Structure formats: structure tokens, C-alpha cells
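Engineer: Model the structure of this input:
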Amino acid sequence: MAYSCSFKPLLLFLLFFIATSQARDSITTHLHFFLHENYISPNATSITVVNSTNNNPGGFGRIWIFDYELREGSSANSKLIGRAQGMAPEVSLGQRAWSVLIDFVFTDGEYNGSSLTAAGRATFGGPIERSIIGGTGNFRMARGYTINTLQYGDLAGHVIAEYDAYVVH
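Structural biologist: So this is what the prediction gives:
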């Protein structure tokens, strides 16, 4: 029975070795891209699928579905690299705020066929940070965060947001 006590340190060492070796294999990637939205028909890239019928302030209870373009630059003519697809219910009684679930689906370039999933709160008036909660392809087991700022918006319904994503995978 004396040998069972010496087995515990060996087991702890093996568990520690496995945990640290996986951490060393991770890399961090910085992505920079622009999200292009058009919220006016006939070419709208977002729609309201649930409209709040109560007398709630703002749009509380409204749910948006979207399929935005991801481009390399802020110009509408810049290279299309993917889509940003997801949903955004309005969740606050006190201010305009959304709980956003968004998939960045890359369809061209180095990350073609890969995707990132991010989730988090969005409001007006400043940078928005969201957690990266997963990914596929090159980004399998991803974690990290995104920061985006509104770059441009006009009365014709075009909105451009600049994104920086920091991905550990």
C-alpha cells in the first residue's frame, strides 16, 4: 500500500503537463474588418422578426435578424471576406440595448471556411466589446473578444462598423 502514495504526485504531474502543453499550442490572431449594414429595403440586410406590441419604451422586446457583409475596408467596393449573421433582441427598459449573438462566417481569404461566434451587449455611444465564445475551422475552440466602433452611418440606411477581433485558438 505504500506505493499508492507515490502514484498521486505522478498523476498530478501528468495532469499539469497536459494542461500546460495545450496552453502552449494556442496562438493569438488579430483580425481587422468592417461590417456593412443596409437597413432600408429593398436590399435590407436586417429585418425585424418580432415587433413589441406592448406600450414599452423604445423597442424593448423587438427582435432583429441580420446577415451583414464583412469587408476588408470601409468602402462598399472593398473585398468581401464573409458575412456577419445573427440576431439581436432589444433587452432594456431603460435604454436602447441589444443582446447580440453574431457569427462571423469567413468566405474568402486565409480564413475561408472558418467562423467565429461572439455574444454580448450592444448600446449606442461608444465602443462595443463582445466575448468570442467559439469558432469553427481554423478557429475551432476559439476564445477572445471583439471591439467595434461605428465608423459611418447615413440617412440612406447604410451603417459601417469597424471591428477588431482578438482570437486565441
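Engineer: all contacts plus neighbour counts: C-alpha atoms, from now on.
Structural biologist: OK.
Engineer: Tell me the secondary structure at the residue nearest the centre of the chain.
Structural biologist: Closest residue to the average C-alpha location of the chain: residue 118 at 2.9 Å, with Cα atoms, centre = their mean. Following DSSP: H, G, I helix; E, B strand; the rest coil, residue 118 is assigned to strand.
Engineer: That one reaches residue 132, doesn't it?
Structural biologist: Yes. Between residue 118 and residue 132 there is a contact at 4.2 Å, judged by Cα atoms under 8 Å.
Engineer: Next, the residue lying closest to residue 116 once chain neighbours are set aside: secondary structure please.
Structural biologist: In space, and not counting its chain neighbours, residue 116 is closest to residue 135: 4.2 Å by Cα to Cα, 6 or more residues apart in numbering. At residue 135 the chain is in strand, as set by three-state DSSP.
Engineer: To check against the first, give me the structure of this:
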Amino acid sequence: MPNWFIVKDQGVLHRPPKDKISHLHFYFHDILSGRNPTAVPIAGARNGTSATGFGDVIMIDAPLTEGPELSSKLVGRTQGLYASAGLQEASLLMAVNYVFMEGKYNGSSLSILGRNAPMQRVREMPEMGGSGLFRMARGCALPRTRWFNANTGDAIVEYNVFVVHY
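Structural biologist: Below you'll find the model as predicted:
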């Protein structure tokens, strides 16, 4: 992108804003069990015999917190869905928005669309844009599972997110 551009109707030269890089750190609470789940199955595979849950689709509205405890400060919510997309290994297709409700990012959101292989120690998922302060954002999210209950599917996932925005 050139370091200047012309606003057509005004014929004025403007410099675009400089990119900023922000590092966000938070915890995602994926709770499928109990009386107040944050993730609910909305579709399932017909055969129901896949070890990876292939074909399962889960809708989420889960808290994002400052620390790993669910009782720590709420900074936002993860809203969207994920689907089991792997026949041979656990692999999720995630289409989610991180909606921020605290601090300078209050009212802004980031959109993620990509593969999440939850059995890998650290994963990388692309940021596809956002809103508010993250309008036209790009970058990557690095999730790391901090706790997982194989019986319930509940998990706490730590996120380090690096985002380039104006």
C-alpha cells in the first residue's frame, strides 16, 4: 500500500494510519456440562461412532476471562460455533468472534475462522478481521489447552492473540 492515497470526492492527499500490533491474553471457558453450559451441540453425525466426533457441531457463547479461573475478571465472550472436521484426528473448524466488554477494546470484536487441532500443545488460527478498534484487523491466535475433562468435554483454553490493526 502506498504511503499516501487520494480521497476521490475531495481530491486531498491523506496518509493512512500506521499499523499497531496488540497482544491480547485471555482464557476461554468451554463448558458443555452442568446446568449452565456455554457450549451446546446443535448437530451430530448420523452414525455417532467416530472417535473424533466427526460431524458434531457446537454453538458457543462462552466467557473470556483475565485468568484461568471462571471467577476471574470477565473481559469478553466467545460467540460462534465449532465443528469436528477430522476423521483421523481431533480437528475443529472454528468460526468465532471474540467480543470484548472491558477496557479500551470494549465494544470491539475479532473474527477467527480456521482449523484448531486441540490435541496439539499450541495451535495457530488466523484472524479474519474485526469491528471497532479491530476493523480490518489481521493476525493470529495461539490457543493452548490449560485444562480438559475427557468425560464432559469441558476445557479451559489460554489464548495469546497477536493482532495488527489501525
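Engineer: where exactly do the strands run in structure 2?
Structural biologist: Secondary structure of structure 2 (DSSP state E): strands at 5-7, 12-14, 20-30, 39-43, 57-65, 74-84, 92-100, 109-116, 125-131, 138-148, 155-165.
Engineer: What helices and strands are in contact with the first one?
Structural biologist: Right, the one you point to is strand 5-7 of structure 2. Strand 5-7 of structure 2 sits against strand 12-14, with contacts defined as 3 or more Cα pairs under 8 Å, 6 or more residues apart in numbering; DSSP states H and E.
Engineer: One more: the second one?
Structural biologist: Contacting strand 12-14 of structure 2 under the criterion 3+ Cα pairs under 8 Å, 6+ apart are the following elements: strand 5-7.
Engineer: Tell me how far residue 125 of structure 1 lies from residue 166 of structure 1.
Structural biologist: Using Cα to Cα, to the nearest Å, residue 125 of structure 1 is found at 22 Å from residue 166 of structure 1.
Engineer: Residue 15 of structure 1 too?
Structural biologist: Taking Cα to Cα as the measure, residue 15 of structure 1 falls 28 Å from residue 166 of structure 1.
Engineer: of those two, who's got more company?
Structural biologist: In terms of neighbours (other Cα atoms under 10 Å), residue 166 is the more surrounded of residue 15 of structure 1 and residue 166; the figures are 19 against 11.
Engineer: pretty sure that one is touching residue 27, no?
Structural biologist: No. At 10.4 Å, residue 166 of structure 1 does not count as touching residue 27 under the criterion of Cα under 8 Å.
Engineer: before we move on, the earlier item: could the strands of structure 2 go into a markdown table alongside distance to residue 51 of structure 2?
Structural biologist: Shown next, in a markdown table, are those (distance: least, Cα to Cα, whole Å):
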| stretch | distance to residue 51 of structure 2 |
| --- | --- |
| strand 5-7 | 54 |
| strand 12-14 | 56 |
| strand 20-30 | 20 |
| strand 39-43 | 16 |
| strand 57-65 | 15 |
| strand 74-84 | 11 |
| strand 92-100 | 13 |
| strand 109-116 | 17 |
| strand 125-131 | 23 |
| strand 138-148 | 17 |
| strand 155-165 | 18 |
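Engineer: mind checking which of these is nearest residue 50 of structure 2?
Structural biologist: strand 74-84 (10.1 Å; Cα to Cα).
Engineer: for that closest one, packing partners?
Structural biologist: strand 57-65, strand 92-100.
Engineer: which residues of structure 1 does that strand align to?
Structural biologist: Counting by TM-score structural alignment, strand 74-84 of structure 2 falls onto residues 80-90 of structure 1.
Engineer: Distance from the matching stretch to the middle of the chain?
Structural biologist: Distance, stretch centre to chain centre, for stretch 80-90 of structure 1: 8 Å (Cα atoms, centre = their mean, to the nearest Å).
Engineer: same check, this time on stretch 36-45 of structure 1
Structural biologist: From the chain centre to the centre of stretch 36-45 of structure 1 is a distance of 20 Å (Cα atoms, centre = their mean).
Engineer: for stretch 149-157 of structure 2, same thing?
Structural biologist: Stretch 149-157 of structure 2 sits 17 Å away from the centroid of its parent chain (Cα atoms, centre = their mean).
Engineer: for stretch 111-121 of structure 2, same thing?
Structural biologist: 9 Å.
Engineer: that older thread, just send the helices and strands packed on strand 74-84 of structure 2 back as CSV, with mean neighbour count and distance to residue 134 of structure 2 too.
Structural biologist: Putting those into CSV (neighbours: other Cα atoms under 10 Å; distance: least, Cα to Cα, whole Å) gives the following:
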stretch, mean neighbour count, distance to residue 134 of structure 2
strand 57-65, 22, 17
strand 92-100, 21, 11
